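> Below are the sequence and a predicted model for it; my questions follow.
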Amino acid sequence: MKTINVILSGGVGSRLWPLSRKSRPKQYLPIFEGETLFQKTAKRNLAFSDEVLVVGNKENYLLSRKDLKRSGISAYREVIEACPRNTAAAITFAALVSEPEDILLVTPSDQLIEEGEAYEMAVNRGLELAKQGFIVTFGLRPTRPETGYGYIEAFGEDVKAFREKPDKITAQSFLDQGNFYWNSGIFCFQAGVFLDELAKFEPNVYLRSFMAKKEMKEHMLPEELSLEIPSISVDYAVMERTEKIKVVPSSFHWSDMGSFESIYDYLIETGHPTDDFGNMVIGSELHTEFTGLSNTILIHTEDAILVLQKENAQEVKQIYERLV
């Protein structure tokens, strides 16, 4: 039995346009103290893992390789997806190329997590539960009524329900009740246990993924067979349906860095300048003035400029979808 850090790296970061593009998704932006989120993820979990396995896609696997090299990590395995099929398929591929008793610590590559005792305690508890045959998710204690995250309703380590992204009033009620946690998207389980549950609830995902994996050559999955795999999230496929689910209530500092609001808060903490009204410029050294505006973010790249109110950060995805 070994522990494998499965790094998921297939997202495009559509809510961070124009910084994040299809050619360089948000996990590869070197704006986090000179490192990328991908690098931070890989380095953070070395202490808990015997092996690193990256599940990416044909558009970004070379970026992953560069980041791993910069991080001094040369021993790793890859699964390269021919087309995006969501998280259920990505995790299934990782389980299929592992031994049934191997423990997979599944971590997205685009999250900012503060290392330390709280993170170490949570991961070690998750590994312990995984060894007992449970499928483990990690829930973060909410610090605000966030509408951009899914929630987990729990009683201790027992999961009562998964909740979709709420509106502001519902999010506040979750916060007030005290037994709701942000769904981190981090998981831990034995490969064989996950595959057994997937085959029970989503046999077509399991079978189609298995057939595609059989034809994998030089880490690359075949496109024709991959397109036959249903594109669904792992939450829907397994987590919300299995009776083997457990949650580890966690208190480490976590952000999915999925919006400019998150980026803004991070940059404030690291000393990035704002004016007296909280207005911020990202990506330009040009002198910029804001009049009659507060908490406004101006993002400048070589070929695009975005101006938005911090509280409207979730709407950037609509711009991205209109442009692609």
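Perfect, I can see it now. Computed from a predicted structure; not experimentally measured. Numbering: from 1, shown residues only.
> contacts and neighbour counts: CA atoms only from here.
Will do.
> so what secondary structure elements neighbour the top helix by length along the chain?
Counting by DSSP state H, the longest helix found in the chain is helix 117-131. Under the contact criterion of 3 or more Cα pairs under 8 Å, 6 or more residues apart in numbering; DSSP states H and E, helix 117-131 touches strand 103-108, strand 135-140, strand 180-190, strand 245-250.
> Okay, buried residues for the third one please.
Along strand 180-190, these residues count as buried under the neighbour rule (16 or more other Cα atoms under 10 Å): 180-190.
> what angle do it and strand 245-250 make?
120 degrees (axes from the mean of the first three to the mean of the last three Cα atoms, to 10 degrees).
> ok, now the first one?
Between the axis of strand 103-108 and that of strand 245-250 there is an angle of 60 degrees, by the same axes, to 10 degrees.
> before we move on, what about the second one?
Calculated by the same axes, to 10 degrees, strand 135-140 forms an angle of 30 degrees with strand 245-250.
> following strand 135-140, which helix or strand comes up?
Reading on from strand 135-140 to the C-terminus, the next helix or strand found by DSSP states H and E is strand 151-155.
> Spatially central residue for this protein, please.
Central residue of the chain (Cα atoms, centre = their mean): residue 108, 3.2 Å from the mean position.
> for the nearest residue to that residue once chain neighbours are set aside, what are its contacts?
Nearest non-adjacent residue to residue 108, counting by Cα to Cα, 6 or more residues apart in numbering: residue 8, 4.7 Å away. Applying Cα atoms under 8 Å, 6 or more residues apart in numbering to residue 8 gives the contacts 54-56, 90-91, 106-109.
> now residue 8: how far from residue 248?
Distance from residue 8 to residue 248, counting by Cα to Cα, to the nearest Å: 20 Å.
> Also residue 77?
28 Å.
> okay, now the one to match up with it:
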Amino acid sequence: IPGFRQANFITEPSPRNTAPSLILSNIYLSRIDPDANVVVVPSDHYIPETNIFAAQMQDALNFADNRCIITCGIKPNAPHTGYGYVKFNREISSETGVTEFFDVIEFKEKPEMGVAKQYLAEGNYYWNSGMFIYKLKYFKEFLGEYAPYYFIQYTELLKVFHHKLSFYEIFCDIKPESIDYALMEKLPEVKMFKAEFGWNDLGSWSTVYQLKTKDDHNNVVERNNNILIDSENTMLFSTTDKPVAAIGLKNVVVINTQNGVLVADMKQLQRVKEVIRKLDEERDREVI
């Protein structure tokens, strides 16, 4: 990241999902400023309207003084089985600046298509963006009240912060869970605001396709040495110099990398996780 100091990166000793990773980050932050404000934002989101994003985040930080954790809801534009959902009370709970805050009723796991359609029809289910805003001191208090296992891990890691081997061993033994499951689903003090800024999740190739410039046939060809003939609604994305040619494709994504090639129907790209799971079972981590 240009202009971002290497010392500001915190690397997990072992991948343990979002609950342990947030605990790890918060421990480092607490050594710098125990009263720090925290904004958690996934790294694979595309937000073009940064001024609106910054204004809403500032409102959320101001509201976080009310001893709560705040999340950002994304209004669904279609039923989607690849995102979790946040169900919220339709009545405005309070306002700060230009941002309205709503009481969160519950977090929902990624649904089946029929359930996703129902959520869309009801109108008070938004996509769970994975963004969280809170005061550092309240996060630790909430762990103690609603996630005692992770509170114990938090305090144990603090004790051995300067002992790298002990820190590593304790962290690698922590139960891997998402912050949603470990804390947010149990926490009554959760508020949500509706994103007023444009948003896309770059965690899927379909989103990459949506954001790319297209030709007259809605094709995306990422490199000059790739060729598409008599095709439409198709993307050729390559990270190598090896040319890729395709003829007569429709609604297809072709991803060509040094370690492997993915060819998929545009409408079934959410199933890429099945490929990853199978490769993981076969321990082909180089391809993953």
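That came through, no problem. Every value quoted in this text rests on a predicted model; they were computed, and no experiment measured them.
> what's the TM-score here?
The TM-score (TM-score structural alignment, normalised by the length of structure 2) is 0.79; 254 aligned residues with a Cα RMSD of 2.5 Å.
> quick one, which of residue 77 and residue 248 of structure 1 is more surrounded?
residue 248 (23 against 15; other Cα atoms under 10 Å).
> Show me what that one lines up with in structure 2.
Mapped onto structure 2 by TM-score structural alignment, residue 248 of structure 1 lines up with residue 193.
> still on that earlier bit, any chance of a markdown table for the buried residues of strand 180-190 of structure 1, columns distance to residue 43 of structure 1?
Formatted as a markdown table, the buried residues of strand 180-190 of structure 1 follow (distance: Cα to Cα, whole Å):
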| residue | distance to residue 43 of structure 1 |
| --- | --- |
| 180 | 29 |
| 181 | 26 |
| 182 | 24 |
| 183 | 22 |
| 184 | 18 |
| 185 | 18 |
| 186 | 16 |
| 187 | 17 |
| 188 | 18 |
| 189 | 21 |
| 190 | 22 |
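> Out of those, which comes closest to residue 263 of structure 1?
residue 184 (17.2 Å; Cα to Cα).
> who touches that closest one in this structure?
Residue 184 of structure 1 neighbours (Cα under 8 Å, 6+ apart): 137-140, 256.
> Tabulate the residues you listed in TSV, adding columns for distance to residue 317 of structure 1 and neighbour count.
Putting the contacts of residue 184 of structure 1 into TSV (distance: Cα to Cα, whole Å; neighbours: other Cα atoms under 10 Å) gives the following:
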residue	distance to residue 317 of structure 1	neighbour count
137	26	26
138	26	25
139	25	28
140	24	21
256	15	18
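> If you map these onto structure 2, which are still there?
Mapping these onto structure 2 (both residues aligned by TM-score structural alignment, their matches' Cα atoms under 8 Å) leaves 137-140 still in contact.
> which residue ranges form the helices in the stretch 1-150 of structure 1?
Remark: helices assigned in the stretch 1-150 of structure 1 by DSSP state H, counting those that start in this stretch are 37-44, 61-70, 86-96, 117-131.
> Neighbours of the residue mapped onto residue 279 of structure 1 from structure 2, how many?
The alignment partner of residue 279 of structure 1 in structure 2, by TM-score structural alignment, is residue 234. By the criterion of other Cα under 10 Å, residue 234 of structure 2 has 24 neighbours.
> cool, and residue 235 of structure 2?
Residue 235 of structure 2: 29 neighbours (other Cα under 10 Å).
> wait, it sits on residue 221?
Yes: counting by Cα atoms under 8 Å, residue 221 is a contact partner of residue 235 of structure 2 at 5.8 Å.
> Export the contacts of residue 8 of structure 1 as JSON lines, with columns for distance to residue 4 of structure 1.
Output for the contacts of residue 8 of structure 1, formatted as JSON lines (distance: Cα to Cα, whole Å):
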{"residue": "54", "distance to residue 4 of structure 1": "10"}
{"residue": "55", "distance to residue 4 of structure 1": "12"}
{"residue": "56", "distance to residue 4 of structure 1": "16"}
{"residue": "90", "distance to residue 4 of structure 1": "15"}
{"residue": "91", "distance to residue 4 of structure 1": "12"}
{"residue": "106", "distance to residue 4 of structure 1": "8"}
{"residue": "107", "distance to residue 4 of structure 1": "10"}
{"residue": "108", "distance to residue 4 of structure 1": "14"}
{"residue": "109", "distance to residue 4 of structure 1": "15"}
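> if we can go back for a sec, got the angle between the longest helix of structure 1 and helix 37-44?
Using the same axes, to 10 degrees: helix 117-131 of structure 1 against helix 37-44 is 70 degrees.
> quick one: helix 117-131 of structure 1 to structure 2 mean distance?
Compared with structure 2 after fitting, helix 117-131 of structure 1 deviates on average by 2.0 Å (mean Cα distance after the TM-score superposition for structure 1).
> roughly how far apart are the aligned partner of residue 211 of structure 1 in structure 2 and residue 18 of structure 2?
Matched by TM-score structural alignment, residue 211 of structure 1 corresponds to residue 156 in structure 2. From residue 156 of structure 2 across to residue 18 of structure 2, the span is 18 Å (Cα to Cα).
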